[in-house]
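1. Sequence plus the predicted model coming up.
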Amino acid sequence: MLKKILIANRGEIAVRIIRACKELGIETVAVYSQADKDALHTQLADEAVCIGGPSSKDSYLNIANILSACILTGCEGIHPGFGFLSENPKFAKMCQECNIKFIGPDYQTIELMGDKAMARKVMKNSNIPIVEGFEDEIKSQGQALDIALEIGFPVMIKAAAGGGGKGIRIVRNAKEFEHNYNTAKSEAKACFNDDRVYIEKYIENPRHIEFQIIADQFGNVIHLGERECSLQRNNQKVLEEAPSSFLDEKLRDEMGKIAVKAAKSVKYNNVGTIEFLVDSSKNYYFMEMNTRIQVEHPVTEMVTNVDIVKEQLKIASNLKLELTQEDIVINGHAIECRINAENPRKNFTPCPGKITELNMPAGLGVRVDSAIYCGYSIPPYYDSMIGKLITHGKNREDAIVKMKRSLGEFAVGGIDTNIEFQYWILEQKDFIKGNYTTSFLNEKMVNEDA
């Protein structure tokens, strides 16, 4: 087992990793920016090292400073969490070259799956269902339009190096193609320093369903069932569930086997997620693979009783996966609401500031993953998510009731949050019925404003 690791992240995921390490007897080193000197993860870790200024590029994206901190504190490995450097192949490669264990897949796999166009090719060659599209290099706007016309509108233009809902445009006709093509390329360049895009058929009103996989270095691969991630605003997930009420047992088993096959096709090692689009006829298509822990991993932990972060650490310690597919049993239902410091009434404007009052919900089947505390000042430099509220019930109805009760108890003073907005979602009739797709939230909000 690894004896000491550095956590190259902040916020609730850093705290989550520290807790898993403590239970496994692993020492931890937290890194922090000047803006995070009072952050909870710096207080819970065994050691803490400042790695730069407030901005991400000066701190949490500063590879040289992070590696230096790791070496100086005698750490054997680095856990990148999610976001920041978690899917950066250059960082993973440099860890390897410095004889530091990167707690995740190897850099070649990250690079391969990080190129969404190349990932499509790999899956296509492995007979994994993919959406009709064109993933080769597009050399001009004219060629791109010809491809779109051949595929047939509507199409999606997507950043090849993309992720997190960035660099995506839906185009419904030739007239609006030029503007959206140029906008997608510009956003891809700004977000990923890579303006390559690819084009695929746009599936109208799909479900976004992902499967959690775990793989060790001995070729053992299992899945932990699916997560329903269709509740999104502008391609950003808002609320997640496990399992999906849309899948029946036959389809769940079939998609799970395909997810395992997809992971094996790239010799995957550690935890990851295979994401699918599922249409109204229950045809499913590979969308992408995330080579890291996911924000929404707690809902899977709640229904399987598997600690996914601990599994990451064990696999990184060269231990064989103890779980088999037969060991995985889905128990009840779990829901996660992402709690953000933002004002939904002002177009979800981020709301950093000092927390003057705080009451977190509790009780049987309630979990809060967060790094906030009363008196903590939320810095303006990072993502607005300040926590995740997860409830587990004997069935979906029970989980919804617990979530509504828990949101009612969750009080954060001094800043705006989206807690009331999450409660509003839970009150919608179509959500209660499980009758929603990726377009549900945007359409519902437009209708509410009309």
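-> Cool, got the structure. Numbers count the residues shown, from 1 in each chain.
2. alpha carbons only for contacts and neighbour counts from here, please
-> Will do.
3. Tell me which residues touch the spatially most central residue of the chain, please.
-> The chain has Q294 as the residue nearest its centroid, 3.7 Å off, counting by C-alpha atoms, centre = their mean. Residues near Q294 by C-alpha atoms under 8 Å, 6 or more residues apart in numbering: 82, 272-273.
4. swap in K201?
-> So K201 contacts 131-133, 151-156 (C-alpha under 8 Å, 6+ apart).
5. Make JSON lines out of the residues you listed and add distance to N205, neighbour count and secondary structure.
-> Listed next are the contacts of K201 as JSON lines, based on distance: C-alpha to C-alpha, whole Å; neighbours: other C-alpha atoms under 10 Å; DSSP: H, G, I helix; E, B strand; the rest coil:
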{"residue": "V131", "distance to N205": "14", "neighbour count": "18", "secondary structure": "coil"}
{"residue": "E132", "distance to N205": "16", "neighbour count": "16", "secondary structure": "coil"}
{"residue": "G133", "distance to N205": "18", "neighbour count": "21", "secondary structure": "strand"}
{"residue": "I151", "distance to N205": "18", "neighbour count": "17", "secondary structure": "helix"}
{"residue": "G152", "distance to N205": "17", "neighbour count": "17", "secondary structure": "coil"}
{"residue": "F153", "distance to N205": "15", "neighbour count": "17", "secondary structure": "coil"}
{"residue": "P154", "distance to N205": "12", "neighbour count": "17", "secondary structure": "coil"}
{"residue": "V155", "distance to N205": "13", "neighbour count": "24", "secondary structure": "strand"}
{"residue": "M156", "distance to N205": "13", "neighbour count": "23", "secondary structure": "strand"}
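6. Now render those as TSV, adding distance to G74.
-> Shown next, in TSV, are the contacts of K201 (distance: C-alpha to C-alpha, whole Å):
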residue	distance to G74
V131	46
E132	49
G133	47
I151	54
G152	56
F153	55
P154	53
V155	50
M156	46
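7. Now flag whichever of those residues is closest to N220.
-> N220 lies nearest to V131 out of the contacts of K201, by C-alpha to C-alpha, at 27.9 Å.
8. hang on, the closest one packs against E200?
-> Yes: in this structure, V131 is within contact of E200 by C-alpha atoms under 8 Å, at 6.5 Å.
9. got another, please set it beside the one above:
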Amino acid sequence: MFQKILIANRGEIALRVLRACKELGIQTVVVHSTADADAMHVRLADESVCIGPPPSRDSYLNIHQIVAACEITGADAVHPGYGFLSENAKFADILAAHNITFIGPSGDHIRIMGDKIEAKRTAKRLGIPVVPGSDGAVTEEKEARRIAAEIGYPVIIKASAGGGGRGMKVAHAEADLQIALQTARSEAGAAFGDDAVYIEKYLEKPRHIEVQVFGDGFGGGVHFGERDCSLQRRHQKVWEEANSPALNAEERSRIGGICAKAIADLGYSGAGTIEFLYENGEFYFIEMNTRLQVEHPVTEAITGIDLVHEQIRVASGGGLSVKQEDIKFNGHAIECRINAEDPRTFTPSPGTITHFHTPGGLGIRVDSGVYSGYKIPPYYDSLIGKLIVHGRNRVECMMRLRRALDEFVVDGIKTTLPLFRDLVGNADIANGDYDIHWLEKYLAKGE
């Protein structure tokens, strides 16, 4: 097991990893920008190192400074959390060259899954169902028209190196294709420095289903069930559930088994999430995230297994603590992402939190690094906390969530709490009857 882990992140995820390290008896080092000097994870860590000014490029994305912090403090491993350098293959390679363990997959696996086209090819080879579309990058309009005609309209054009909804355009008919292709390539080049795009069949009312997987580092793999992340705004997840209200036990077992086998065949090590669009009983691969997900707590709630403990255990060479037959699903869990944003316009709302009170009681968990008097900086992601609720079934979970949202108090800034209080009372949400377009339609109607 590791002696000292450096946590290369901030906010609630840094605190989440720190707690896991403390439970395992591992010394902790956190890095921080000058803007985060008073953050909770900085206060609680065994050691802290300031690595630069507020802009991410000068601090949390500064590989040289983070490696230097490891050498100064004697950290023998780095946990990247999510975001920032968590899916940076170069970072993983550099750490390996300095004999520091990256708590995550190999640089090669990060590279494969970071390229959307190569990831799709790999998924197909591993037996994972994929969305019909191009086998590689599409550069010519003539080729795009041929592929679109073969798979049928509507089609979606996506940036190969993309994410977060950038470089994505839908063509509902042939007349729309030229401008969609040009716009997607232009956005991709501007956002990612790579204008490569590919084409897929556009599904009209799919759900977003993702399967939590782990490779044990020795050629084995397991799955921890699925999460439903269909409530999204601009391709960003807002509300996540485990298990999905849309799947039955047979579908869950089938797609989970496919994913676990694929991870084993890939020789993958650590946590990963294989994401799908699901429509009419069929799963279609979107991408694989080679890191811990924001929404991992709902999986922990229904399995009782600490996924960060498993990450650390696998990275240290100890393999997984459970086999597939040991993983049982108990009840239902929902996570709401509480952001420092206007609940309707989603405009960021940095500022000082004058009062902060979290709900409690059976089945309630809040992952947050903020406190009364904490100043939300304007430089980073607006997530200030996650409310995770667990119940014996979805009905109990929803009732408990309603109560927890009423108890949650964040004063001094605007947050998305009012949005969730609206959603928990909506009939479609109560019935689990929603898809990836539902939330944006709901917001557009101003209900």
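-> Received the coordinates, thanks. Computed from a prediction, not measured in an experiment: that's the story for all the values here.
10. TM-score them against each other, please.
-> Here the TM-score for the pair of chains, by TM-score structural alignment, normalised by the length of the second structure, is 0.97; 447 aligned residues with a C-alpha RMSD of 1.3 Å.
11. ok, the contacts of Q294 of the first structure vs V31 of the first structure, which is closest?
-> F82 (14.7 Å).
12. On the three-state scheme, that closest one is what?
-> What DSSP: H, G, I helix; E, B strand; the rest coil gives for F82 of the first structure is coil.
13. Now which residue in the second structure aligns to it?
-> Applying TM-score structural alignment, one finds that F82 of the first structure aligns to Y82 in the second structure.
14. measure its match to A68 of the second structure for me?
-> 21 Å (C-alpha to C-alpha, to the nearest Å).
15. more crowded one of the two?
-> Y82 (19 against 13; other C-alpha atoms under 10 Å).
16. for that one, what are its contacts?
-> Y82 of the second structure neighbours (C-alpha under 8 Å, 6+ apart): 9, 13, 291-294.
17. Adding distance to L126 of the second structure and secondary structure as columns, could you present the residues you listed in TSV?
-> Putting the contacts of Y82 of the second structure into TSV (distance: C-alpha to C-alpha, whole Å; DSSP: H, G, I helix; E, B strand; the rest coil) gives the following:
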residue	distance to L126 of the second structure	secondary structure
N9	32	coil
I13	31	helix
R291	19	coil
L292	22	coil
Q293	22	coil
V294	26	coil
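18. Considering these, which possesses the most neighbours?
-> Top of the contacts of Y82 of the second structure by neighbour count (other C-alpha under 10 Å): N9, with 27 neighbours.
19. For it, list the residues it contacts.
-> Going by C-alpha under 8 Å, 6+ apart, N9 of the second structure touches 30-32, 60, 80-82, 84.
20. Which of the residues you listed sits closest to I258 of the second structure?
-> Y82 (24.9 Å).
21. For P55 of the second structure, see how far away that closest one is.
-> 17 Å.
22. swap in T28 of the second structure?
-> When T28 of the second structure is compared with P55 of the second structure (using C-alpha to C-alpha), they lie 24 Å apart.
23. what's the answer for L266 of the second structure, then?
-> 36 Å.
24. try V138 of the second structure
-> 35 Å.
25. Same question for Q178 of the second structure.
-> 37 Å.
26. which of the residues in stretch 95-115 of the second structure are buried?
-> Across stretch 95-115 of the second structure, burial judged by 16 or more other C-alpha atoms under 10 Å covers 95, 100-107, 109-115.
27. same question but for stretch 122-137 of the second structure, I mixed them up
-> Buried residues in stretch 122-137 of the second structure (16+ other C-alpha under 10 Å): 122-123, 126, 128-134, 136-137.
28. Please flag which of these sit within helices.
-> 122-123 (DSSP state H).
29. Kindly reformat the buried residues of stretch 122-137 of the second structure as a markdown table containing distance to R344 of the second structure.
-> Below are those laid out as a markdown table (distance: C-alpha to C-alpha, whole Å):
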| residue | distance to R344 of the second structure |
| --- | --- |
| T122 | 39 |
| A123 | 37 |
| L126 | 42 |
| I128 | 37 |
| P129 | 36 |
| V130 | 34 |
| V131 | 33 |
| P132 | 35 |
| G133 | 35 |
| S134 | 37 |
| G136 | 38 |
| A137 | 37 |
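30. Go through the buried residues of stretch 122-137 of the second structure and name the one nearest H172 of the second structure.
-> G133 (14.9 Å).
31. So which of T28 and P55 of the second structure has more stuff around it?
-> Under the criterion of other C-alpha under 10 Å, the comparison of T28 of the second structure against P55 puts T28 first, with 24 against 15.
32. so who does the more buried one touch?
-> Per C-alpha under 8 Å, 6+ apart, neighbours of T28 of the second structure: 4-7, 18, 21-22, 45-47.
33. Okay, and which of these map to helices?
-> Among the contacts of T28 of the second structure, DSSP H puts 18, 21-22 in helices.
34. Who wins on neighbours among the residues you listed?
-> L18 (27 neighbours).
35. Which residue, other than its chain neighbours, is closest to that residue?
-> T28 (6.6 Å; C-alpha to C-alpha, 6 or more residues apart in numbering).
36. The helix or strand that neighbour falls within vs the first structure, mean deviation?
-> If you go by DSSP states H and E, T28 of the second structure is part of strand 27-33. Superposing on the first structure and averaging over aligned pairs (mean C-alpha distance after the TM-score superposition for the first structure), strand 27-33 of the second structure comes out at 0.7 Å.
37. which residues in the first structure does that strand align to?
-> With TM-score structural alignment as the criterion, strand 27-33 of the second structure aligns to 27-33.
38. burial of K90 of the second structure, as a residue count?
-> Count around K90 of the second structure with other C-alpha under 10 Å applied: 15.
39. Disregarding residues adjacent in the polypeptide, which is nearest to it?
-> G107 is the one closest to K90 of the second structure (C-alpha to C-alpha, 6+ apart), at 6.8 Å.
40. ok, now E118 of the second structure?
-> I112 (5.9 Å).
41. If you count contacts, what does the helix or strand hosting the one you found end up packed against?
-> If you go by DSSP H and E, I112 of the second structure is part of helix 107-114. If contacts are counted by 3 or more C-alpha pairs under 8 Å, 6 or more residues apart in numbering; DSSP states H and E, helix 107-114 of the second structure sits against helix 89-97, helix 116-125, strand 282-289.
42. distance from that helix to the first structure after superposition?
-> So helix 107-114 of the second structure averages 0.4 Å relative to the first structure (mean C-alpha distance after the TM-score superposition for the first structure).
43. okay, the angle between that helix and helix 116-125?
-> Between the axes of helix 107-114 of the second structure and helix 116-125, defined by axes from the mean of the first three to the mean of the last three C-alpha atoms, to 10 degrees, the angle is 100 degrees.
44. what does helix 107-114 of the second structure contact?
-> Against helix 107-114 of the second structure from outside (C-alpha under 8 Å, 6+ apart): 87-90, 92-93, 118-119, 122, 161, 268, 287-290.
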